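Everything below, folded, please.
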Amino acid sequence: MDYKSEVEAIDALSASYHTIRKEISKIIVGQDDVVKSVLISIFSNGHCLLVGVPGLAKTLLVQTVANVLDLSFNRIQFTPDLMPSDIIGSEILGDDRNFKFIKGPVFSNIILADEINRTPPKTQAALLEAMQEKCVTAAGVTHALPNPFFVLATQNPIEQEGTYPLPEAQLDRFMFNVFLDYPSFEEEVNIVKNTTGNKVADLKRILTAQQIAYFQQLIRKMPVADQVLEYAVKMVAKTRPNSHYSTEAVNKYLSWGAGPRASQYLVIGAKCHAAISGKYSPDIEDVQAVAKPVLRHRIVRNYKAEAEGINTEKIISDLF
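Have a look, this model is predicted:
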């Protein structure tokens, strides 16, 4: 990208972000915080888990983001009989009697892992290497995935029959855990109005894969003050029961706290939140803005918290 300085590049990122939001709003009504979190995770080179009841446009949101960002997109419907080879691909015997690798749907810029908790752990684990290493291994051969590469997974929180909870190791691979709530009355009126007529939105493609990769590196280069970095690390340390920094509520209601990856994502997320807001360095408010989606799936409540109805949102809010 031909920018005279990093300051000018951050201004361009902020402008692009607002243009992207405007385009997405042609299809997605409301859900502003959700759209913001998804875009922050993409620019931060992280993965995002979307949790919400059916019908809240989780799949449509991911498809719309892929279209606006001019990225290749594949949707994988996770089912109990899905096999790892259905995700990463497999080797077949060709006409020349040699084995050749046929790429699976994971070879795309954006992967929508729909209802990821509906498949057994063996198949869920097939995504682990892809999410962490940005490559897959089949028959001893490693294949690189496209750059950029994101997994945006969806999960239904209310229908637990026939589901397999995501292992903690896999949950930790997701930068954000984002909750989708019902739209307001006015938003639902607009949704019904837009989707029951013959109106077709014309989406513009705002950024290319090359530009996204550039902005990802730009965010990594952003300076962060020591006190902001230490604030992020201390916030994560507070979630660990019986540690030096833990609070009374954490000791009482948590059985497990967040690991170092949470600190990393807090800082990267704060940098991206600052950049899209037109700031050239993150502050404590930027850390707080991304704290809930970063921490809510990394802390484990104990039985006392469940019995007293203490949710993770309240525990995280107390850390501020």
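
contacts, neighbours, all on C-alpha from now
Noted.

where do the strands sit along the chain?
48-51, 73-77, 89-93, 99-103, 110-114, 135-138, 141-144, 150-155, 176-179, 254-256, 300-301 (DSSP state E).

Nearest to Thr239 among these would be which one?
Of all those, it is strand 254-256 that lies closest to Thr239, at 7.7 Å by CA to CA.

Report the distance from that closest one to the chain centre.
Strand 254-256 has its C-alpha centroid displaced from the chain centroid by 23 Å (CA atoms, centre = their mean, to the nearest Å).

mind checking how far the closest residue to Ile27 other than its chain neighbours is from Ser317?
Distances taken as CA to CA, 6 or more residues apart in numbering put Ala201 closest to Ile27, at 6.9 Å, once the chain neighbours are dropped. For Ala201, the distance to Ser317 (CA to CA, to the nearest Å) stands at 39 Å.

wait, what's in contact with Thr119?
78-82, 163-164 (CA atoms under 8 Å, 6 or more residues apart in numbering).

Of these, just the buried ones, ChimeraX syntax please.
Restricted to buried positions by 16 or more other CA atoms under 10 Å, the ChimeraX selection for these reads:
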select :78,79,82,163
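
With respect to His297, which of the contacts of Thr119 is nearest?
Tyr164 (15.7 Å).

give me every residue that touches that closest one.
Here Tyr164 is in contact with 117-121 (CA under 8 Å, 6+ apart).

related to what we said a few turns ago, was I right to think the residue nearest to Ile27 contacts Lys26?
Yes - between Ala201 and Lys26 there is a contact at 6.3 Å, judged by CA atoms under 8 Å.

Give me the more crowded residue out of these two.
Lys26 (14 against 11; other CA atoms under 10 Å).

Do I have it right that the more buried one meets Lys204?
No - checked against CA under 8 Å, the pair Lys26 and Lys204 is beyond contact range at 10.4 Å.

picking that back up, now the contacts of Thr119 in CSV, with distance to Gln211?
Shown next, in CSV, are the contacts of Thr119 (distance: CA to CA, whole Å):
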residue, distance to Gln211
Phe78, 31
Thr79, 35
Pro80, 38
Asp81, 38
Leu82, 34
Thr163, 38
Tyr164, 37
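
What is the burial count for the closest residue to Leu207 other than its chain neighbours?
Distances taken as CA to CA, 6+ apart place Leu69 nearest to Leu207, at 4.9 Å, with adjacent residues excluded. Neighbour count for Leu69, taken as other CA under 10 Å: 17.

Alongside the first, I'd like the structure of this one:
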Amino acid sequence: MHQEKIQEVINEVKKIVVGQEKMVNRLLIGLFTNGHILLEGVPGLAKTLTVNTLSKVLHLDFKRIQFTPDLLPADLIGTMIYNQLNANFEVKKGPIFSNIILADEINRSPAKVQSALLEAMQEKQVTIGENTFSLDKPFLVLATQNPVDQEGTYPLPEAQVDRFMMKVNIEYPSKADELEVMRRMTNSKFTSEVRPILNKEEIFDIRSAINEVQIAEALENYIIEIVFSTRFPEKYGMHEEAKYIQFGASPRASINLNLAAKANAFMQGRDYVLPEDIKEVAEDVLNHRIILNYEAEADNVSTRDLINKILDKIPLNKSATLQ
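Okay, here's the model as predicted:
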């Protein structure tokens, strides 16, 4: 059973990573639905460790790229080099040519590097000189970023942020989890060995199985209502919330909310989606697609607050007609 394999993967990751079950779940949802994942949190919350550990549990090529202010696009995708032996230019491929890319502290690099990454994320291809190369499948960007108000960070372009299926806000661990982390990290006998569980063929099989998960028409309409309420909040009776929203979620939100809900249902052992699956993943799919204005910042209103209001406000059987 695929679910048993998935549980084996989770158990292997738990050998190294304490807590952070939500982060592991969202990374797996991204892997199984071909969606890139953005992890945001302050340093020291095991973002990099979790991605590193997950990559070891998969039979996939993995590259870690540390994004820095002086990183160049060629450092990411590769470049043309001159071969003196045959007097020709040859392509030297960069680290982007891998199955899983850990883009560490992605928001510490300037716009040119982000633009180079954008083509790879969206088109699954890279252009070097006059040559275009397809990336190997599966191709997944698992990015980490520090909060944008920290020193030396650049806000990611909206077009690139929208390419991430989910943006997961990583919280501090509980007291019990932090105690376990402390004990492990101060124990010289602790080993960080994990065994590979899933290979490419099994990942593609799981993707095919998730495509077969059933979602009722009422739930499809529920997703549409949730997304449209971020664009036209007044038409859904959210007059107070409307003054905080500058831009609502793009159509990618509807697509990814559907996919993530299916994946969540599948990982719970079901071949059908429940409303709880949609609500479970809604915040991570929507929180980077709702653009707030300065008034929201002044009133200390977050996207999480708005998404919770939306989920409370939109009933499952609502069928609003937008003109």
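
Once they're superposed, what TM-score comes out?
The TM-score (TM-score structural alignment, normalised by the length of the first structure) is 0.93; 309 aligned residues with a CA RMSD of 1.4 Å.

re earlier: please produce JSON lines containing the contacts of Tyr164 of the first structure, extended by distance to Val224 of the first structure.
Formatted as JSON lines, the contacts of Tyr164 of the first structure follow (distance: CA to CA, whole Å):
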{"residue": "Asn117", "distance to Val224 of the first structure": "36"}
{"residue": "Arg118", "distance to Val224 of the first structure": "40"}
{"residue": "Thr119", "distance to Val224 of the first structure": "40"}
{"residue": "Pro120", "distance to Val224 of the first structure": "41"}
{"residue": "Pro121", "distance to Val224 of the first structure": "38"}
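
Please list which of these are preserved in the second structure.
Using both residues aligned by TM-score structural alignment, their matches' CA atoms under 8 Å as the contact test, the members of these still in contact in the second structure are 117-120.

Quick check: longest helix in the second structure by residues?
Counting by DSSP state H, the longest helix found in the second structure is helix 251-267.

so where is stretch 267-286 of the second structure in the first structure?
Under TM-score structural alignment, stretch 267-286 of the second structure corresponds to residues 276-295 of the first structure.

buried sites along the matching stretch?
Buried, per 16+ other CA under 10 Å, within stretch 276-295 of the first structure: 276-284, 286-295.

Ends of that stretch, what's the gap?
21 Å.

try stretch 157-171 of the first structure
Note: stretch 157-171 of the first structure ends 15 Å apart using CA to CA.

May I see the buried residues of that stretch?
Of the residues in stretch 157-171 of the first structure, those buried (16+ other CA under 10 Å) are 163, 166, 170-171.

for those, which one is nearest Val7 of the first structure?
Among these, and counting by CA to CA, the member closest to Val7 of the first structure is Leu171, at 34.4 Å.

Please say which position in the second structure the closest one maps to.
So Leu171 of the first structure corresponds to Val161, using TM-score structural alignment.

how close does the residue nearest the centre of the first structure get to Ser317 of the first structure?
In the first structure, the centroid-proximal residue (CA atoms, centre = their mean) is Cys48; its distance is 1.4 Å. Distance from Cys48 of the first structure to Ser317 of the first structure, counting by CA to CA: 21 Å.

What of Lys58 of the first structure?
Taking CA to CA, one finds Lys58 of the first structure at 26 Å from Ser317 of the first structure.

Looking at those two, which is more packed in?
Set Lys58 of the first structure next to Ser317 and count neighbours by other CA under 10 Å: Lys58 wins out with 22 against 11.

in terms of contact, does that one touch Leu50 like I think?
Yes - Lys58 of the first structure lies in contact with Leu50 (CA under 8 Å); the separation is 7.1 Å.

what touches both of the two?
Common neighbours of Lys58 of the first structure and Leu50 (CA under 8 Å, 6+ apart) are Thr154.

Other residues contacting the longest helix seen in the first structure?
Ranked by number of residues, the top helix in the first structure under DSSP H is helix 6-24. By CA under 8 Å, 6+ apart, the list of residues contacting helix 6-24 of the first structure from outside reads 3, 35, 39, 61, 64-65, 68-69, 203-204, 206-207, 215, 218, 275-280.

Could you do stretch 266-275 of the second structure as well?
Contacts of stretch 266-275 of the second structure (CA under 8 Å, 6+ apart): 3, 6, 210, 212-216, 219, 261-262, 265, 316.

And the residues you listed, which of them are buried?
6, 210, 213, 215, 219, 261-262, 265.

what's near enough to touch Val42 of the second structure?
Counting by CA under 8 Å, 6+ apart, the residues that Val42 of the second structure touches are 146-147.

repeat for the one 3 residues further on
By CA under 8 Å, 6+ apart, the contact list for Leu45 of the second structure reads 170-173.

quick one: what's aligned to it in the first structure?
Per TM-score structural alignment, Leu45 of the second structure is aligned with Leu56.

again with Val24 of the second structure
In the first structure, Val24 of the second structure lands on Val35 (TM-score structural alignment).

Number of residues surrounding the aligned residue in the second structure for Asp226 of the first structure?
Under the alignment by TM-score structural alignment, Asp226 of the first structure pairs with Glu217 in the second structure. Number of residues near Glu217 of the second structure (other CA under 10 Å) recorded here: 9.
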